[in-house]
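Undergrad: here are the coordinates; sequence isn't available:
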C-alpha cells in the first residue's frame, strides 16, 4: 500500500495552494504546465511513488488552487513551491517542470540551490532566454479550449486523438478545471520572464532537458540551445513525440526520468 496525503497551504499573500504527496523516499516534485493541473501526472505518480515521495501541486488558478489576487506567474510559482517544501520539511528534492512548470522548477534551483538535487525540464526552455513557439507565435492561442474539437489540444499534438481518444479527451478536459487566466496572458508573462545568463551559469544541480521531436512550441533546437546556458545539462530527444511525452508516451518518459534520477543518486553527494 502506498501512502498518500493532500492538503492546502495558505501562502504569504493569502492564496490557498493545493498539494499532494504519495509514497516514501527521496522527494520528487512534479510541476504541471499550462494545459493542466496536478492531475495530469496520473501516469507518473503511481510509478514514481514506489521509490520516492512524490509531491505534486496545482499552480495558482489551476485545479484546486485559488488565484483571487491574480498574482500568478513564475515569481509566485517559485515562492509557492518553496513554501510547500518548507511545509513538508523537504531538505533536498528532485524537481520536475513540464512546459510552463519549467519556469518554477528552474527558478527554484536558482533561488535555493542547496535544496535542489536535480532538475528535469520537460519540453520547456524554462525561462532560459532562447524564446519559444514557432516564429514567436504561440500555437496554444490558436483557439480557446471551448472551441476545439473533441480531444484536440496543441499540447498533446495531433497523434494522440487518433491513437487514444479517451486519453486525448481527458487531457482536454483537465485544462478546463480551475480559474486560470487566458493562454495569451500566460504566454505574455512567460515570454517576459527570463533568467539571466549569470543565474543560469550558477545552477549547480544536474539538469535533464527532454525534447519531443514533433514539438513545435518548445522545439528540439531551442531545447538544445537552452542547455548551453547550464553547466551540468544533458538533452534527450524523444522520437515521434510532441509537446507532452509524459502524457503521450508515459512508459518511455517514466523510464527516461527514472534512469536519470538513479544516475544522479549514484553520484557523490555535492
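TA: Nice, I can see it. All values derive from a computational prediction rather than experimental measurement.

Undergrad: hey, let's count contacts and neighbours off CA atoms from now on
TA: Will do.

Undergrad: Pull the number of nearby residues for residue 22.
TA: Counted with other CA atoms under 10 Å, residues neighbouring residue 22 total 23.

Undergrad: ok, residue 80 to residue 174 distance?
TA: Distance check for residue 80 against residue 174: by CA to CA, to the nearest Å, it reads 22 Å.

Undergrad: okay, the two: which has more neighbours?
TA: Ranked by neighbour count (other CA under 10 Å), residue 80 and residue 174 place residue 80 first, with 25 against 17.

Undergrad: Would you agree the more buried one falls within a helix?
TA: Yes. Using DSSP: H, G, I helix; E, B strand; the rest coil, the assignment for residue 80 is a helix.

Undergrad: next up, a second structure to put side by side with the first:
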C-alpha cells in the first residue's frame, strides 16, 4: 500500500498498480474494502490508483464526523490529485463510490479528465421513477433471489461482522444470475459499519444536480439491465445532467457488470477510456422506460450481449 495526506493531513492509503496515466478507482459499499473490484474489466491494463476511503482498510476515519462523508471526502480526492502530480483526474467509481465521484466533479469541475460511473444510485439527483421493482419482478419465483430479497428487506445489524454477513446473505439481489462466479465474488470485501453511517452524514447542497452542468469532461454512466439494486432509468437520466454525458446499459448484467458480463463491460470501459463512444444497437440509441419499452434518446447506448454468457 501507498499513502498520501488527506485534506486534514491524515495519512490515507491507496494501491498503485500498472503503468501509464493514473485512473483513480473509487469503490462502493459504501465503505466496502476495494478488494471486490478485482481487475474491473477494461481498467486492468492501466495504472490503477485504488483508494481506501476513510474507515476502510489502512485509512483511518477522521475525528471530525463530517470529513468522513461522501461530500467532504471529495477534498481528499483533490489532495490525492496533488499527490499524484496531475492537473486533472480520470475517475472510475462504482455504486456508492459514484457519490464521491459526483462530489469531486461538482466541487472541482475543471479538474476532471474523464468520469466513469458504474451502476450508480441516482435517485438523489434525478426526478425519475425508480424501476427496481419492475426489474425484481422479472426474477420472481427464483428461490435464491426471493430469499436474498427478503434478507435485504430485513435490514442490517450494526457490527462490522454482522453488517458484512447481512450484505453477503442478500448477495443474489446484486447479480443477474447466481452462479459460482457470482457467489464467490459476493464474499469478497468487508464493510466498516461506522464508516457507512458517516459516509452519509452530510446532505449534498440543493443545487448539486445543477452544478454538474459545469463539468466539461466526458462522462459515461454504465447500468446493468438487470440491476435490482439501483435500476436503470435513474442512471440513464443521471448521464443527461452532464453536458458531455452518455449512458450505456449492459444487457444480462446486474449491479456488478464486470462479474456478470465481463467481456461486454471490458469493451465499454476500454472504449470510453480510449476516447471512443459506446456502441449503438441497430443504428439508434435506446432508452429503457418505466413501461418496459425502449425509446430512442440522444446520448444513450444499449449494449447487447449473449444472455447465455455468465
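TA: Received, thanks. Everything numeric here is computed off the predicted structure, so don't read it as measured data.

Undergrad: ok, residue 186 of the second structure to residue 102 of the second structure distance?
TA: In this view, residue 186 of the second structure and residue 102 of the second structure are 26 Å apart by CA to CA.

Undergrad: same question, residue 230 of the second structure
TA: In this view, residue 230 of the second structure and residue 102 of the second structure are 16 Å apart by CA to CA.

Undergrad: quick one: which of residue 186 and residue 102 of the second structure has more around it?
TA: More crowded of residue 186 of the second structure and residue 102, by other CA under 10 Å: residue 102, with 24 against 20.

Undergrad: Could you find the counterpart of that one in the first structure?
TA: Aligned counterpart of residue 102 of the second structure in the first structure: residue 106 (TM-score structural alignment).

Undergrad: Would you confirm that residue 40 of the second structure contacts residue 261?
TA: No. Taking CA atoms under 8 Å as the definition, residue 40 of the second structure is not a contact partner of residue 261, at 11.1 Å.

Undergrad: what about those two, which has more around it?
TA: Counted by other CA under 10 Å, residue 40 of the second structure and residue 261 do not tie: residue 261 has more neighbours, with 24 against 21.

Undergrad: what do we get in the first structure for that one?
TA: Following TM-score structural alignment, the counterpart assigned to residue 261 of the second structure within the first structure is residue 249.

Undergrad: cool, residue 111 of the second structure as well?
TA: Checking TM-score structural alignment: residue 111 of the second structure goes with residue 115.

Undergrad: I'd like to know how far its match sits from residue 85 of the first structure.
TA: From residue 115 of the first structure across to residue 85 of the first structure, the span is 9 Å (CA to CA).

Undergrad: re the thing from before, contact partners for the match of residue 102 of the second structure?
TA: By CA atoms under 8 Å, 6 or more residues apart in numbering, the residues touching residue 106 of the first structure are 97, 119, 121, 126, 127.

Undergrad: now the second structure: which of those residues match?
TA: Among the contacts of residue 106 of the first structure, not one has aligned partners that also touch in the second structure (both residues aligned by TM-score structural alignment, their matches' CA atoms under 8 Å).

Undergrad: wait, which of those residues is closest to residue 66 of the first structure?
TA: Ranked by distance to residue 66 of the first structure (CA to CA), the contacts of residue 106 of the first structure are led by residue 97 at 20.2 Å.

Undergrad: so which strand or helix has that closest one?
TA: strand 93-98 (DSSP states H and E).

Undergrad: Quick check: that strand compared with the second structure, mean distance?
TA: Its matched residues in the second structure lie on average 1.3 Å from strand 93-98 of the first structure after superposition (mean CA distance after the TM-score superposition for the first structure).

Undergrad: before we move on, back to that, relative to residue 88 of the first structure, how far out is the match of residue 102 of the second structure?
TA: Distance of residue 106 of the first structure to residue 88 of the first structure, given as CA to CA: 20 Å.

Undergrad: likewise residue 231 of the first structure?
TA: In terms of CA to CA, residue 231 of the first structure sits 29 Å off from residue 88 of the first structure.

Undergrad: Please say which of these two ends up with more neighbours.
TA: With neighbours defined as other CA under 10 Å, residue 231 of the first structure and residue 88 compare such that residue 231 has more, 15 against 12.

Undergrad: what do we get in the second structure for that one?
TA: Using TM-score structural alignment as the criterion, residue 231 of the first structure maps onto residue 243 of the second structure.

Undergrad: give me every residue that touches its match.
TA: Per CA under 8 Å, 6+ apart, neighbours of residue 243 of the second structure: 213, 214, 215, 216.

Undergrad: ok, back up a step: skipping its backbone neighbours, what lies nearest the match of residue 111 of the second structure in space?
TA: Sequence neighbours aside, residue 92 is the residue nearest to residue 115 of the first structure in space, at 4.2 Å (criterion: CA to CA, 6 or more residues apart in numbering).

Undergrad: and the gap between the one you found and residue 12 of the first structure?
TA: Distance of residue 92 of the first structure to residue 12 of the first structure, given as CA to CA: 22 Å.

Undergrad: Check residue 146 of the first structure too.
TA: 33 Å.

Undergrad: List the buried residues for the longest helix along the first structure?
TA: Counting residues, the longest helix found in the first structure (DSSP state H) is helix 250-266. Neighbour counts over helix 250-266 of the first structure (16 or more other CA atoms under 10 Å) mark 250, 253, 254, 257, 260, 261, 264 as buried.
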